[in-house]
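# structure here, sequence nowhere to be found:
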């Protein structure tokens, strides 16, 4: 019985994002609604910050979805809708902000730190190898080396 309760809770938790879009918000024209839904997935909810406005139940996201649909119904292109949100909220409102300006630092920080860490590991390994010095040959290896070099021992 307890498992059934957990299963029902999990199903409802997974279904919550699907409930974010209220049917009353939808446009009558399926082509325009498809464009609006695409934009809903591109725009970040500034209140939730980790969710798109498509999956957020926050009041701000609901208002943003309505605004997207109003602009599309008024004849705005997808880029005009994005530009309007960028003007009001900055690059943060995009789920995938452009790699330019200050955002470029964020985009490059991860790979730069990875390369720096790799450089530290390589330098430490070289330093350890240099401090250890060459290993001495055992008598068999030394005899074989002298034989190859043509030296008499």
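Yes, it's here. All of these numbers come straight from a predicted model, not from anything done at the bench.
# rest of the way, CA atoms for contacts and neighbours
Will do.
# buried ones in the helix or strand where residue 88 lies?
Element membership for residue 88, per DSSP states H and E: helix 78-89. Neighbour counts over helix 78-89 (16 or more other CA atoms under 10 Å) mark 81-82, 85-86 as buried.
# so what secondary structure elements neighbour that helix?
Other elements packing on helix 78-89 under the criterion 3 or more CA pairs under 8 Å, 6 or more residues apart in numbering; DSSP states H and E are helix 30-42, helix 59-73.
# just the ones you listed: most buried one?
Per-stretch averages of neighbours, counted by mean count of other CA atoms under 10 Å, single out helix 59-73 among these, with a mean of 19.
# so where's the longest helix in the protein?
helix 102-132 (DSSP state H).
# comparison target below:
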């Protein structure tokens, strides 16, 4: 009988009898060995549960971090919007106040009077300073 040729990748691997993974564990010889094997198995299962618990905590923290990032972005956007609205409100109010100030009767006289008074005060102060310095 002629067998079809098979490439190495299509062949299935059958473990040899000398392979340690295919052999069952040796039978326990005494009660101490049996207890040791049970303890080892219990420790493996405990470690596995611990790893699963740690992974679940990690996943939960990652989800919480993502939710907090989204909330932070949302709050920053809201703060920006509120600032923009407030800035616009202040500009509008400032313009209205300037307009009202310009409508006051005699406003130009008040402004020029203040400027003249400031200039007069400055002249008086410099004259007094010169007199004090000249007298000493």
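That came through fine. None of the values given here were measured: they were computed from a predicted structure.
# quick TM-score on the pair, please.
Comparing the two superposed chains by TM-score structural alignment, normalised by the length of the second structure, the resulting TM-score equals 0.32, with 62 aligned residues with a CA RMSD of 4.3 Å.
# compile the buried residues of helix 78-89 of the first structure into JSON lines and extend it with columns for distance to residue 142 of the first structure.
Below are the buried residues of helix 78-89 of the first structure laid out as JSON lines (distance: CA to CA, whole Å):
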{"residue": "81", "distance to residue 142 of the first structure": "78"}
{"residue": "82", "distance to residue 142 of the first structure": "74"}
{"residue": "85", "distance to residue 142 of the first structure": "76"}
{"residue": "86", "distance to residue 142 of the first structure": "73"}
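# closest one of those residues to residue 125 of the first structure?
Each of the buried residues of helix 78-89 of the first structure was scored against residue 125 of the first structure by CA to CA, and residue 86 proved nearest at 47.3 Å.
# for the longest helix of the first structure, which helices and strands make contact with it?
Helices and strands touching helix 102-132 of the first structure, as assessed by 3+ CA pairs under 8 Å, 6+ apart, are absent.
# that older thread, turn the helices and strands packed on helix 78-89 of the first structure into a markdown table, including distance to residue 9 of the first structure.
Rendered in a markdown table, the data for those read as follows (distance: least, CA to CA, whole Å):
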| stretch | distance to residue 9 of the first structure |
| --- | --- |
| helix 30-42 | 25 |
| helix 59-73 | 24 |
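# quick one: the helix holding residue 88 of the first structure to helix 30-42, angle?
Taking axes from the mean of the first three to the mean of the last three CA atoms, to 10 degrees, one finds helix 78-89 of the first structure and helix 30-42 inclined to each other by 40 degrees.
# ok, the residue most central in space within the second structure to residue 44 of the second structure distance?
Relative to the mean C-alpha position of the second structure, the nearest C-alpha, by CA atoms, centre = their mean, is the one of residue 69, at 5.5 Å. Taken as CA to CA, to the nearest Å, the spacing of residue 69 of the second structure relative to residue 44 of the second structure amounts to 37 Å.
# residue 135 of the second structure now?
In this structure, residue 135 of the second structure and residue 44 of the second structure are 102 Å apart, going by CA to CA.
# what does residue 90 of the second structure give?
Residue 90 of the second structure is 68 Å from residue 44 of the second structure, by CA to CA.
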